Structure formats: structure tokens, C-alpha cells
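>>> Just a sequence and a predicted model for now, questions to come.
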Amino acid sequence: MEVSELKIFLTVARKGSISRAAEELHCVQSNVTTRIKQLEERLGTLLFHRKSKGVSLTHSGHLLLDYAERIIALAKEAEEAITNPDEPKGRLSIGTMETTAAVRLPPLLVNYHRLYPQVELNLVTGPSETSLKRLLDFQVDGAFVAGEIAHADLIAEKAFEEELVLVTPPDLTSLEQINPSKILVFRAGCSYRAQLEGWLRRTGRLPYQIMEFGSIEGIMGCVAAGMGVTFLPRSVVERPQYQDNCSFHRLPKDVAEMVTWLVRRRGETPGKALQALMDLIG
């Protein structure tokens, strides 16, 4: 098997479609189809079920998926070790929460870019759960996430400590007044959302409706308009643009304390670009 074949196989598996894989790989669809057929013939088994719309992995395909991810990661690690013996270079993809990308990462990344200008850094934002899945699927090299990290294939190191606060419309002045009919949150998989929902259940503030947003600005704007409440880190909501539009309420310590972790895959030696980022945080 060739690494190039495995990269095509992985792309088709992730996209669930020959045509979408061809678009991502910047090649014609017939080439992708041919390479997949050649790989199947060499292995003597079907790797994909062909459907009217897209493809799905067979049992053999699922078996190959894990090996392919590890082989490609090792090939990348070997290439970097040989071709970049000293200075970090190449592409580094990092998953991150929207809040971390907005507040914690800008000064860190400015320093990183100044020190390592030959690294092409790519940030992929999303809820913690999504970032962890991307990490396990080898779509990113590391991820900034919050909450408990209990997966045996991952290693987590503390990056930042956050204090969560309850953010409400400006006319609410105490926790005792809070009986929300709506909570304004990021989509499922967000650690802050999980913390908020757990707190509401424990304190008997039920029922409530959920409104999902894709940005901090959307959440804060709707809180200011009186549409609901949310949990966000104090480092986010204390920025000047939010000070006069919302109220911020201190939470009990066991609810407020939240660690942001930098997570990577266990069993892999961090590439030089990732190690440089870890060193700046440490």
C-alpha cells in the first residue's frame, strides 16, 4: 500500500462521497474511483459500500481506517523529523473553542508567528466534543478543549484556567432572580453549555428552552436584548464592548472553575511545530 492511496482512502471515508473527496484532493473523480478500486483489488476486499448517494465503509474499511490514520501520522512525523531537524516548519492544525480563539489565543499566536514564521498555522473552531473527535480522526494535531478528558488515546495538559460567570440581561442583579425560560449557548458538545445545563438541573431552574448560536457576538447580543442567559468565561465577557450591556454574576466555586486543556494523541511524539506551541504555553 502506498501512503498516497491511504490518503485518498481516508478522504473518501471522511467525506462519505467520491465526488466530495475529489474536490478536497483537487483531482478528477475518475482518478479517485480508480485508486480506490486498485486498493480494493490489492487487498482482495471491498472497502466501501456504494450507494445512490455517497459511500459508507464496509467492515474491512473500518479495520483499515485505524491503520491508515496511524500510518499517515507516522509518515508525517518521519518526514518532519528528517527534513526539519531544527526549526519548526510546515502545517499545524489546532482545534479550539470559539471563546479560546477570541481571547486567549491571539497574543499567544502573535508570539508564535514571530518566533516560527515558517509554520502554517490553521485554527479550526468548534465545541470541545467536536474538537476531540477531529483530534481522534487525525484532522487536527492538537486541540484546546474544556471539561473532563477521559479518553485513553489522548493526553491533556493544562493550558488556561477560566472562571465561568452567569451572563444575564442588565436588569437582573442577583442569582436569586434567575429563573430562565431560555438559555443561549453554543451547539451540543460545548463544555460551557454542559456546565450551565447541569447547574440549572441541580438548582431546580426548570424547564428551559435552548437557543443555539455559532458566535460569542450572537450570544452576547441576544443576552443584552433580554432573550435569555448564558455561561461564559469572565475573560470573554469582561471585554469593553460587553461591559455596559449585560450583568455578570459570580458562581459557586465548584461551578465556576473550568480548565482549558491542550490535548494531543497518546503514543505520538509531538511534531516540532506542536511542541513549540506547548512550550510557549508552559
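The structure has been received and is ready for your questions. In this text, all values refer to a predicted model and were calculated from it rather than measured experimentally.
>>> hey, let's count contacts and neighbours off CA atoms from now on
OK.
>>> can you pull out the strands in the stretch 51-200 of the chain?
55-57, 90-96, 119-125, 142-146, 154-168, 182-186 (DSSP state E, counting those that start in this stretch).
>>> Please render these as JSON lines that adds mean neighbour count and distance to Gln195 to the earlier fields.
Converted to JSON lines, the strands of the stretch 51-200 of the chain look like this (neighbours: other CA atoms under 10 Å; distance: least, CA to CA, whole Å):
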{"stretch": "strand 55-57", "mean neighbour count": "18", "distance to Gln195": "35"}
{"stretch": "strand 90-96", "mean neighbour count": "21", "distance to Gln195": "18"}
{"stretch": "strand 119-125", "mean neighbour count": "16", "distance to Gln195": "19"}
{"stretch": "strand 142-146", "mean neighbour count": "28", "distance to Gln195": "10"}
{"stretch": "strand 154-168", "mean neighbour count": "20", "distance to Gln195": "9"}
{"stretch": "strand 182-186", "mean neighbour count": "23", "distance to Gln195": "11"}
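>>> Can you tell me which of the ones you listed is nearest to Arg20?
Among the strands of the stretch 51-200 of the chain, the nearest to Arg20 by CA to CA is strand 55-57 (10.8 Å).
>>> what's the spacing between that closest one and its chain's center?
In this view, strand 55-57 has its centroid 24 Å away from the chain centroid, taken as CA atoms, centre = their mean, to the nearest Å.
>>> Included below, for side-by-side comparison, is a second structure:
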Amino acid sequence: MNLEYLQAFYTTVKFNSISKAAKHLHVTQPGLSMQLRNLEKDLKVKLLTRSNKGVELTEEGSVVFDYASTMLSIQGNIQRDLKNLKDNSPKLIIGSCKSVGEYALPCSVYTFKKTYTELDIQLEVNNSSEIIKKLRDHTINIGIIQYFDRLDDLELNTIVTDELVLVGNSKVLKNTITLDEFKKLPLILREKNSGTRHLIEDFLKNKDLDINDLNIIYDLNSPQAIKSSIISGKGYSLLPKLTIVQELKEKTLKTVSVENFSTFFNYYITYRKNYDLTEYEKMFIDFIISSKRGFC
């Protein structure tokens, strides 16, 4: 599989626009469209359909998008590690859950880098359970996660409080629904073991409900893929408010209140209790929990 084509597809979905993706990748729109067609030809499936609201993932496209995220991350890690062998500049590797890492954190990294220009900053984005695993495996030393149980071996510092909200597309008519109505909605949720899924399960437990009581039509491991599905009218989802700021401004997504539903939670920056932080890691932790962080 051609990774250049895969990158073109992944970026198009992320930007929900061929023109914006082409600009980001520094290619022409016809050139990007050809790369997308070539990927579909290689895989023998249709991945995207175009609409006046951007691009829409097909069912096959959703599957490929999930794998693309992983494959491109591995490619980036290979390039990073080979570069590190040749480069003696100081390094800061940050692991982050997707809710923060894909939306809010890039602006913070940019701001921090402007102060510490000599620093090589690398951001690894995954779900919270994988970030915790990487911390315990000593693959990374600091991470940003949603709260999980049984973290006695990790230090936790609160960054910001967020809220889990029910969202549908702009055509949704109701502003408020009952819990019984919520249980019948076609839901597209984050994958098992993600921080968001963990929060949903905890909420349901407090209501004497189980995840199997919901009408889940499928799971995706990408907030962006979930949002694309919702915008195209495939269903609803429960997402952190931090991840839908832009869509709410553009009115492509709409929040729906669920009676007696209130799920606030914290994001934390975390590291192993027995680990001695480097000076740059200490400075980044102080920066990210301060008002200077400048989330996007």
C-alpha cells in the first residue's frame, strides 16, 4: 500500500475538505484527488463521497481510516527514532489522549517550542489506556490522559475540566431528550478501553444501566471519524466538548441535552511516581497546567 496515498486520505478526512487538505499537503487539488482515486483503486473499495459539507466516509472508509492512523503513526515513529540517532538536540516526548492531542494540544506545543527553540518536541497521540501502557513500559515519560481507575503508580496533575456531551448533526430538531429516548438513539462511540468509553460506562453504572442497554451501531477509534459520521447523518455520539469546539462554531454539529445527564471530568498530565523528570519535562508540566498553555 502506498503510504503517500494513505496520508492523502487521512489528511482529507481530518480537514473534511479536499481543498484544505491539498493546501496542507502542498499539492494541487487534482493531484490530491488522483491520489485518493489511486488508493480506492488499490483497495478496490470506495472510501469517500463528496457533499456540500465536505467529505463523508463510507463504511469501508471508516475501517481504512482507523488503520491509517496507526500505520502513519508507526511511520512517524520510525522516522523520529532514526533522526534521534543522528541528532543530539534535547528532546521532549509527550504522549496524549486523542481528545486533547488531536485538537487542543498542538497550539500549546507550538507556544512552548517558541520559548525553547533548541528543543525537539515529539507528540504521540493514542487513547488513554495506550498512553498509560506506554508510561508503564517506559516508552514515554509524560502523558496526558482522561481519568482511569487504578493509577496508584502514576502522579496526576489536573490540566482542565471538560464535559461529555451528546451531539448530532445540524438537522437535529430536539434540544432535550429523556434518558429512555437517549437509549434508543443510533450511537457511534469511541472504542473499548478509550478514556471516553470509560467515562460513558461509569455514567451508565451510576444510572443502573449497562453499555449493552444502548443502541450502539459501531465503534471508531478516531474522534474525527466519529464527527464525520455524525455530520453526514449516520447517528449520534457522546464526545468531550473540547473536541467539537470548531464544529459548534460552524454549526455542523449540535449538542442535545439528556435529562439528568451530567458528566464532567478532568484531563491530567501524568508520569511515573518513581521517575525523575528532566528539566524540560518539569517546565512543560508547569506550562501545561498554567493559563499560558493556549489550547487551540
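Thanks, I have the structure now. Remember, it's a predicted structure, so these values are computed and weren't measured experimentally.
>>> Any idea what the TM-score is?
Once superposed, the chains reach a TM-score of 0.62 (TM-score structural alignment, normalised by the length of the first structure), with 200 aligned residues with a CA RMSD of 3.0 Å.
>>> any chance of the strands of the stretch 51-200 of the first structure in CSV, plus distance to Gly271 of the first structure?
Below are the strands of the stretch 51-200 of the first structure laid out as CSV (distance: least, CA to CA, whole Å):
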stretch, distance to Gly271 of the first structure
strand 55-57, 30
strand 90-96, 9
strand 119-125, 11
strand 142-146, 10
strand 154-168, 15
strand 182-186, 31
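>>> Of the ones you listed, which is nearest Lys76 of the first structure?
Nearest of these (CA to CA): strand 90-96, 10.2 Å.
>>> And the closest one against the second structure, how far off on average?
By mean CA distance after the TM-score superposition for the first structure, the fitted strand 90-96 of the first structure averages 1.5 Å away from its aligned residues in the second structure.
>>> what does that strand rub up against?
Strand 90-96 of the first structure is contacted by residues 118-128, 131, 134-135, 139-145, 273-274 when judged by CA atoms under 8 Å, 6 or more residues apart in numbering.
>>> Kindly report the same for stretch 9-21 of the second structure.
For stretch 9-21 of the second structure, contacts defined as CA under 8 Å, 6+ apart pick out 8, 22, 29, 32-33, 35-36, 54-57, 65, 68-69, 224-225, 228.
>>> Mind checking which of those land in strands?
Those of the contacts of stretch 9-21 of the second structure mapping onto strands are 54-57, per DSSP state E.
>>> most centrally placed residue in the first structure?
The centroid of the first structure falls nearest to Ser131 when counting by CA atoms, centre = their mean (2.2 Å).
>>> wait, that residue sits on Ala146?
No: counting by CA atoms under 8 Å, Ser131 of the first structure stays clear of Ala146, with 10.3 Å between them.
>>> what about the alignment partner in the second structure of Gly267 of the first structure, distance to Ile285 of the second structure?
Aligned by TM-score structural alignment, Gly267 of the first structure pairs with Asn274 of the second structure. Relative to Ile285 of the second structure, Asn274 of the second structure is positioned 16 Å away (CA to CA, to the nearest Å).
>>> Compare neighbour counts for those two and give me the winner.
Per other CA atoms under 10 Å, whichever of Asn274 of the second structure and Ile285 has more neighbours is Ile285, with 19 against 9.
>>> The more buried one is in contact with Ile269, isn't it?
Yes: contact between Ile285 of the second structure and Ile269 holds when scored by CA under 8 Å: they sit 7.1 Å apart.
>>> can I assume Thr252 of the second structure is in contact with Ile231?
Yes: contact criterion CA under 8 Å: Thr252 of the second structure and Ile231 qualify, at 6.3 Å.
>>> Settle it for me: which of the two has more neighbours?
A count of neighbours by other CA under 10 Å puts Ile231 above the other of Thr252 of the second structure and Ile231, at 25 against 19.
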